[in-house]
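Peer 1: The amino acid sequence is not available; the structure is as follows:
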């Protein structure tokens, strides 16, 4: 019995009391009830404080409501016992057979187990990284590459229709500086003062020359434009390849330049003028964002006629909304706190309720230590280590998991030696090893001729009656709720912490002699062995599904 199923059972018991006339709830019976795992052994399998929550509305005391509810629940299918504790807490023990059915439900659902419909019908755009296409991705982008992707995965698992989007900053003076740097490298000239350095520029110059022979023989603006276009194409492709190798994939690569070429920016300005949120002052065009809590009004067009980035940001937001997204999530770096107020005010000026349509998550910085010193220098970029170099140094799985297991707003220091060691002290190793252990157990079972029983005719869930069986089953039953919570709160680190707890419960179960899956000696595999085989497959499924939500592999061997 999962927490969701038990919640439904409790709701049905409340409704029965109402139908009997022994309980009056002016606001009606709640659609769901919070069910938790008790912190202390001996307090049952699950606990709820629903009697304390509803007693005042019902005009009774919590203890009396708890006693009445307990009578109803004790008669419900799958409930072993109900204890009313303290002022009205209900400690509920589930029958072994009802609890054991969780294993069959997990196995039957397979890769779909953990998915819910809590966000069904919501169309969500998640924009993250959004780097300039002028260099390789680096440590500053790596955390968002992990968290943005993991957030998108858990949102989709909770039923939302999710689009992962990368906003390409391919307009502005930096693109000309980028091209000028490539040209200088190709011609053996000094890089411009405001240009780009690093060995990757020299590599790009060679790649541009190979892809477009004679391009550097062009003159003036023609050469600048041609090199800018080809260098941009090659560098963007490298970023895309970097992210694909890091198991981060985007549905949309959106060009900032396309906003201007399509006429979206002038259309946006005209729309804002109609709504009365734009004014002229000192020869510039402004948006009156202070009307909606911003600390100052924002310039859209400078006095020299140049459009600001804020004009592009506004047009881009409205473009997303026009594409049908109900909510636009932005993942921004630690130096972007000032963007929160202006983006919310911008959405309000556009006629939206930013509390419903816009969400900004701010991430903190990450430091990587190696041999006690911060890892900073890059062979290619010259100043900061690249994503490729990090992945090669640490490994994709170790890096992704280590970045995903902490909240985005927590500053983070990771030690290369700690997150790469093959030890139970290393969380990613610990979780992956638990999955590999299930694979080894099932391989050994296959060698003995054991076959997973039919879940309806050959599996007796009541045989999973040991205390450790129950602990593992309850842990597996929690997974859908953890996924839903991670999606609702945009906190994929909850998945990682859940996996570590579940791996711990599984290892304790594995070490319990009474819970052996494999028969001893020459004994044939009996019904209890086969029941625990189903439990092992269920554990394997949950760990694999959880790791997949973090973009981390589930190895069969370690």
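Peer 2: Sure thing, it's come through. Everything numeric in this text was worked out from a predicted model, so none of it was measured.
Peer 1: contacts and neighbour counts: CA atoms only from here.
Peer 2: Will do.
Peer 1: Helices of the stretch 101-250 of the chain, start to end?
Peer 2: 139-157, 173-187, 199-211, 220-245 (DSSP state H, counting those that start in this stretch).
Peer 1: Adding distance to residue 407 and mean neighbour count, write the ones you listed out as a markdown table.
Peer 2: Below are those laid out as a markdown table (distance: least, CA to CA, whole Å; neighbours: other CA atoms under 10 Å):
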| stretch | distance to residue 407 | mean neighbour count |
| --- | --- | --- |
| helix 139-157 | 9 | 25 |
| helix 173-187 | 32 | 21 |
| helix 199-211 | 33 | 18 |
| helix 220-245 | 21 | 17 |
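Peer 1: for these, which one sits closest to residue 376?
Peer 2: Ranking the helices of the stretch 101-250 of the chain by proximity to residue 376 (CA to CA) places helix 139-157 first, at 8.9 Å.
Peer 1: which strands and helices sit next to that closest one?
Peer 2: strand 123-127, strand 161-168, strand 366-370, helix 387-394, helix 396-404, helix 479-489, helix 527-549 (3 or more CA pairs under 8 Å, 6 or more residues apart in numbering; DSSP states H and E).
Peer 1: redo that, cut-off 7 Å
Peer 2: strand 161-168, helix 396-404, helix 479-489, helix 527-549 (3 or more CA pairs under 7 Å, 6 or more residues apart in numbering; DSSP states H and E).
Peer 1: Redo the ones you listed as CSV? Include distance to residue 272 and mean neighbour count.
Peer 2: Output for those, formatted as CSV (distance: least, CA to CA, whole Å; neighbours: other CA under 10 Å):
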stretch, distance to residue 272, mean neighbour count
strand 161-168, 23, 19
helix 396-404, 39, 23
helix 479-489, 32, 20
helix 527-549, 40, 23
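Peer 1: Ok, which of those comes nearest residue 439?
Peer 2: Across the helices and strands packed on helix 139-157, closest to residue 439 is helix 527-549 (CA to CA), at 7.4 Å.
Peer 1: So which elements touch the closest one?
Peer 2: So helix 527-549, by 3+ CA pairs under 7 Å, 6+ apart, packs with helix 96-109, helix 139-157, helix 427-447, helix 493-510.
Peer 1: here comes the other one, which I'd like you to weigh against the first:
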């Protein structure tokens, strides 16, 4: 509807341009907003302010002239000028109601838009070190990245998802040493305190002992650490994959950092940057020039002892991403990586790409509220709430929905007790119950022998022009705009607010209006509306990766 309104405004401007001496075009410069209060109309436009600045004229005079021409279009029931020159427009009810057909015709594809125009986008997210189970912080980043990918697919982008496995470096050797220490402990031998202390290491150590030869500890230290490291990382990655699958997250690719070293990409990338004078040598080490791009200082990519840093792998990984011809590369990172952003922007520029093609979304911390207590988390100390634990306690639906209720750049307090409530206080229950209520209405209709096969035929749409119905219809038709907006802003949380708003309007409509009545025409019309609500709620919940139950 907003596009229809914009076209009328553009056409009205073109019609008046010669008469009024207006030059240029208004195009996409105008902002068409939805007033918070319906008394100001369905849409409000600032076009007069833009033209006034351009033509040195009072905006209200321009608004009055434009509104006269806009008012002639049969789309509107009223057009008025407010304040300094805002044009407020109210759509005729029948035009809202007729668009319900679009929802039923599109069905599962309602909400899809073509904003992306099939541009290729890579979304990398989670990418947790394989040194322990996923905790709730990883869980939030996981659902943010996954939902972003879902939204962008709905918006017409060609999306590829990826998990980067950080399986190289000192952290991995420390992981192997931790398993060795717990193995020695299990055998009653002396052992050094392990770097990673969680009970999960003890469990893996027991498996390690069962699958290895009796002469395990007669091997060289390096060989033993390598075996323990690979065994432990493999077990942890198996658990991570299983947890994410249950969390309804699948990746198109699991990309190993080790592969970048094995195929020589790290060294090749360093040589390319050296040739282009983006890397220089000092004190025997190789440094990447990042300070000039906003970083605190230049960064080491290869130490004087010849060992490459994590940054060197990351540079090669991002070169690999852009070599795969993605138009946009999106990284979803934890908030503790904020200092890494200018560094990676400098890397992308040094690789010869526009830094704006790398988009980084930081996900803030999660605190767990349960009986008024909050737990500090540390993977090494083994004190954390795992994603598995929270999924088991409140369910996948509630976990995903709660992680998405606030902007990812805001800290989130996860209220476990609220997430478990089977009442309207629980946001996800509230939305799912609205969908189940829609489904139950159709069960009632079938019990009343109403022929649902004829639902989309002979509908008297004028019966849906009441205030409750129109408020609901307006909101239902916003889903494509919500998808487009979220795809552009790369923020998924507005979808949860939208679904809450739809549910509130539907619950209100249900409380004040019987759907299945003694009036066949009214019943068909309201079932038609209810079916549209069911489609929008189902499609919206699907974007979030949350189930739409038919019974609750």
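Peer 2: Great, that's in hand. Just so it is clear, the model here is predicted, and its values are computed rather than measured.
Peer 1: so what corresponds to residue 148 of structure 1 in structure 2?
Peer 2: Under the alignment (TM-score structural alignment), residue 148 of structure 1 pairs with residue 145 of structure 2.
Peer 1: what sits against its match?
Peer 2: 123, 125, 332 (CA atoms under 7 Å, 6 or more residues apart in numbering).
Peer 1: Residue 299 of structure 2 now?
Peer 2: 287, 288, 289, 290.
Peer 1: make it 6 Å
Peer 2: 287, 288 (CA atoms under 6 Å, 6 or more residues apart in numbering).
Peer 1: what residue of structure 1 takes the place of it?
Peer 2: Per TM-score structural alignment, residue 299 of structure 2 is aligned with residue 298.
Peer 1: I'd like to know which of the helices of the stretch 101-250 of structure 1 is closest to residue 350 of structure 1.
Peer 2: helix 139-157 (25.7 Å).
Peer 1: quick one: the closest one to structure 2 mean distance?
Peer 2: Once the two models are superposed, helix 139-157 of structure 1 sits on average 1.5 Å from its counterpart in structure 2 (mean CA distance after the TM-score superposition for structure 1).
Peer 1: circling back: of all the helices and strands packed on helix 527-549 of structure 1, which one is nearest residue 323 of structure 1?
Peer 2: Nearest to residue 323 of structure 1, of these and by CA to CA, is helix 139-157 at 17.8 Å.
Peer 1: Tell me what angle the closest one forms with helix 493-510.
Peer 2: 70 degrees (axes from the mean of the first three to the mean of the last three CA atoms, to 10 degrees).
Peer 1: I'd like the distance from helix 139-157 of structure 1 to the chain centre, please.
Peer 2: Centroid separation for helix 139-157 of structure 1 versus its chain: 5 Å, with CA atoms, centre = their mean, to the nearest Å.
Peer 1: which residue in structure 1 lines up with residue 121 of structure 2?
Peer 2: Per TM-score structural alignment, residue 121 of structure 2 is aligned with residue 124.
Peer 1: is it true that that match touches residue 327?
Peer 2: Yes. Contact criterion CA atoms under 6 Å: residue 124 of structure 1 and residue 327 qualify, at 5.0 Å.
Peer 1: The two: who's more crowded?
Peer 2: residue 124 (24 against 20; other CA atoms under 10 Å).
Peer 1: Could you measure from that one over to residue 163 of structure 1?
Peer 2: Separation of residue 124 of structure 1 from residue 163 of structure 1 (CA to CA, to the nearest Å) stands at 6 Å.
Peer 1: To which residue of structure 2 is residue 46 of structure 1 aligned?
Peer 2: Match for residue 46 of structure 1 (TM-score structural alignment): residue 43.
Peer 1: residue contacts, that match?
Peer 2: 33, 34, 88, 89.
Peer 1: Within the helices and strands, which one has residue 376 of structure 1?
Peer 2: Counting by DSSP states H and E, there is no helix or strand that carries residue 376 of structure 1.
Peer 1: Likewise for the one 4 residues further on?
Peer 2: When secondary structure is defined using DSSP H and E, no element contains residue 380 of structure 1, which sits outside every helix and strand.
Peer 1: For residue 312 of structure 1, find the nearest of the helices and strands packed on helix 139-157 of structure 1.
Peer 2: strand 161-168 (11.0 Å).
Peer 1: corresponding residues in structure 2 for the closest one?
Peer 2: Using TM-score structural alignment, strand 161-168 of structure 1 pairs with 158-165 in structure 2.
Peer 1: ok, residues contacting the matching stretch?
Peer 2: By CA under 6 Å, 6+ apart, stretch 158-165 of structure 2 touches 118-125, 127, 251-257.
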